[in-house]
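**Q** sequence? don't have it. structure:
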């Protein structure tokens, strides 16, 4: 049985966690191969950035993680505060060098603060790249891959790329047949499309898209209302062909794409200033009203903006 310890902290990403655990759980449905334990600094209830709680084991009283074969550190909006948690950083820095250490998204900051990334190449979410480069200029960080495996360190770009990394881990541990079977069960691609040209909503991939200028316009002018007809004209395409090609490229409609990045922007604004009104955030993110914004937020996050604010 391969023993995995997952490390979380207040305001960790539930998406990051579920991307990993769902893959390991899928493997275990056929034959138990992974044993997963979840730790936090204090133990007990740990609240995610989405407001949902999980129960965790404690890292207090000199608890060691060296009995595990793989340690996975989650990302999430709480990573900056977690980086100052002496217990968390001490546990990571004291890990044996033969242990596989995985960082999801902004979890890479904790590994950097723990001082275990010397001579390693890593990756993280595109929004974290500038801050990481500023704080750790001597650590090589790349935006060319969804995930990177360098020695005993693995890192992913965040979002749903955690699934790609988890499938890669299964393949590394138990071979391609089981990895493919697991991917098929989860209805995902198992072949390693581990390049920056993957279909993704992340901004770093726009340079490889046929819709480059259009998507750049989206990200830089979220407060503008766009009609699909206007977008099709901008791309010199018929409305029918534009919708078909856009969905083929990104897996969602143009309308849904805009909604997703607007919700992501709203979360960023809330995290920067939780005293902003719903009306202010709705306007800045291009929603017609606070009501339409709240409905879209609930539709995408399964939580209302007001409840989300209570978790900050």
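**A** Nice, thanks for sending it over. Owing to the predicted nature of the structure, the values given are computational and were not obtained by experimental measurement.
**Q** From here on, just use CA atoms for contacts and neighbour counts.
**A** OK.
**Q** In this structure, which helix is the longest?
**A** Counting residues, the longest helix found in the chain (DSSP state H) is helix 254-272.
**Q** so what does that helix touch, helix or strand wise?
**A** Secondary-structure packing of helix 254-272 (3 or more CA pairs under 8 Å, 6 or more residues apart in numbering; DSSP states H and E): helix 239-250, helix 278-284, helix 290-301.
**Q** okay, these in CSV with distance to residue 130 and mean neighbour count next?
**A** Below are those laid out as CSV (distance: least, CA to CA, whole Å; neighbours: other CA atoms under 10 Å):
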stretch, distance to residue 130, mean neighbour count
helix 239-250, 25, 15
helix 278-284, 23, 18
helix 290-301, 26, 16
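**Q** Tabulate those (TSV), appending distance to residue 37.
**A** Formatted as TSV, these follow (distance: least, CA to CA, whole Å):
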stretch	distance to residue 37
helix 239-250	34
helix 278-284	38
helix 290-301	26
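**Q** Comparison target below:
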């Protein structure tokens, strides 16, 4: 690697940001459509980047759906793409949506196009089982990645050199970013917008699409950990937590609601949700706080009391730990 290899990409990024301000440059997104693509995964980047703009409505991204063949078929329908693999040669970001068949071999032409883009310094991201496609290129070897929680074990089995983390919504390794199943692609794409143009632009995109800018917690909250006779009781408890989030909730109190001993309740709760009761309660409080910060002008003290924190100080501390910014700053992103 030469000094040019190190500094030229940074210099180009500076020029691009300058060009955005004067209306000349648009970040080029190439969404790769492969046979048996997952339609929802394919649509996520198309929608999110299309709705991302500056305050003057200037578009910031140009999205092209590309493929090796002009027509590509999914389970439900076929599409005609507007670009071939050559779109990867001019892209700033390549996104690989999920595919239905995780063992499906990808053509050498597609794999080499992805590798060439990577060598050129292009950012490459996968959604859901798109990680299996990316793994075939060898670019994930030695990296920590994620995919849909139901496919994590299979990804680790097929590609033992890849470190699979099934408990997160996305993993950012710099040039390579992987996301978990389905809607986690939304989280990842908003993360990319935030990296490219800042939190305010990303927050505006999230507001337009009516989605949270960032969700607390990882895939554990969506994993079914086995059928258990207590599952109905747990569903009742989770609903009870939401309805009583403004009150002082303890494990003993929840166990009483579930007609279990505290120890049995804590064990059953962990089996069903993958996290402890108190961690779930805290995540629920933060999630509700974010909704209020996004949609109201309530004071920090009012929101703190509404979601069950015993003080505004503990609320601010917990919020910053989970979200990465202060409640007041987060609220300001939605009040512009």
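**A** Structure received. Owing to the predicted nature of the structure, the values given are computational and were not obtained by experimental measurement.
**Q** Tell me which of the helices and strands packed on helix 254-272 of structure 1 sits nearest to residue 167 of structure 1.
**A** helix 239-250 (21.0 Å; CA to CA).
**Q** so that closest one versus helix 254-272, what angle?
**A** Put simply, helix 239-250 of structure 1 runs at 50 degrees to helix 254-272, going by axes from the mean of the first three to the mean of the last three CA atoms, to 10 degrees.
**Q** burial count for the closest residue to residue 242 of structure 2 other than its chain neighbours?
**A** Nearest residue to residue 242 of structure 2 in three dimensions, chain neighbours excluded: residue 284, at 7.1 Å (CA to CA, 6 or more residues apart in numbering). Residue 284 of structure 2 has 19 neighbours, counted by other CA atoms under 10 Å.
**Q** can you tell me what part of structure 1 the helix or strand containing residue 284 of structure 2 aligns to?
**A** When elements are assigned from DSSP states H and E, residue 284 of structure 2 belongs to helix 277-295. Aligning helix 277-295 of structure 2 against structure 1 (TM-score structural alignment) gives no matching residues.
**Q** Show me what that helix is packed against.
**A** helix 262-273, helix 300-306, helix 312-323, helix 327-334.
**Q** mind running it again at 7 Å?
**A** Judged by 3 or more CA pairs under 7 Å, 6 or more residues apart in numbering; DSSP states H and E, helix 277-295 of structure 2 is in contact with helix 327-334.
**Q** which residue numbers in structure 1 go with the helix it packs on?
**A** Going by TM-score structural alignment, helix 327-334 of structure 2 sits over no part of structure 1.
**Q** ditto for stretch 149-164 of structure 2
**A** Under TM-score structural alignment, the match for stretch 149-164 of structure 2 in structure 1 covers residues 126-141.
**Q** ok, and for the matching stretch, which residues are buried?
**A** Within stretch 126-141 of structure 1, the residues that qualify as buried are 126, 128-129, 132, 139, 141, counting by 16 or more other CA atoms under 10 Å.
**Q** can you list contacts of that stretch?
**A** With contacts defined as CA atoms under 7 Å, 6 or more residues apart in numbering, stretch 126-141 of structure 1 is touched by 106, 117-118, 120-123, 204.
**Q** of those residues, buried ones?
**A** Taking 16+ other CA under 10 Å as the criterion, what is buried in the contacts of stretch 126-141 of structure 1 is 106, 117, 120-123.
**Q** between the residues you listed, which is nearest residue 257 of structure 1?
**A** Distance ranking of those against residue 257 of structure 1, using CA to CA, places residue 106 first at 22.9 Å.
**Q** follow-up on the earlier one: chain center to the helix holding residue 284 of structure 2, what's the gap?
**A** 18 Å (CA atoms, centre = their mean, to the nearest Å).
**Q** Run the angle between that helix and helix 312-323 for me.
**A** Inter-element angle recorded for helix 277-295 of structure 2 and helix 312-323: 90 degrees (by the same axes, to 10 degrees).
**Q** want to throw the contacts of stretch 126-141 of structure 1 into a markdown table with secondary structure and distance to residue 244 of structure 1?
**A** Shown next, in a markdown table, are the contacts of stretch 126-141 of structure 1 (DSSP: H, G, I helix; E, B strand; the rest coil; distance: CA to CA, whole Å):
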| residue | secondary structure | distance to residue 244 of structure 1 |
| --- | --- | --- |
| 106 | helix | 34 |
| 117 | coil | 43 |
| 118 | coil | 46 |
| 120 | coil | 41 |
| 121 | strand | 38 |
| 122 | strand | 35 |
| 123 | coil | 32 |
| 204 | helix | 23 |
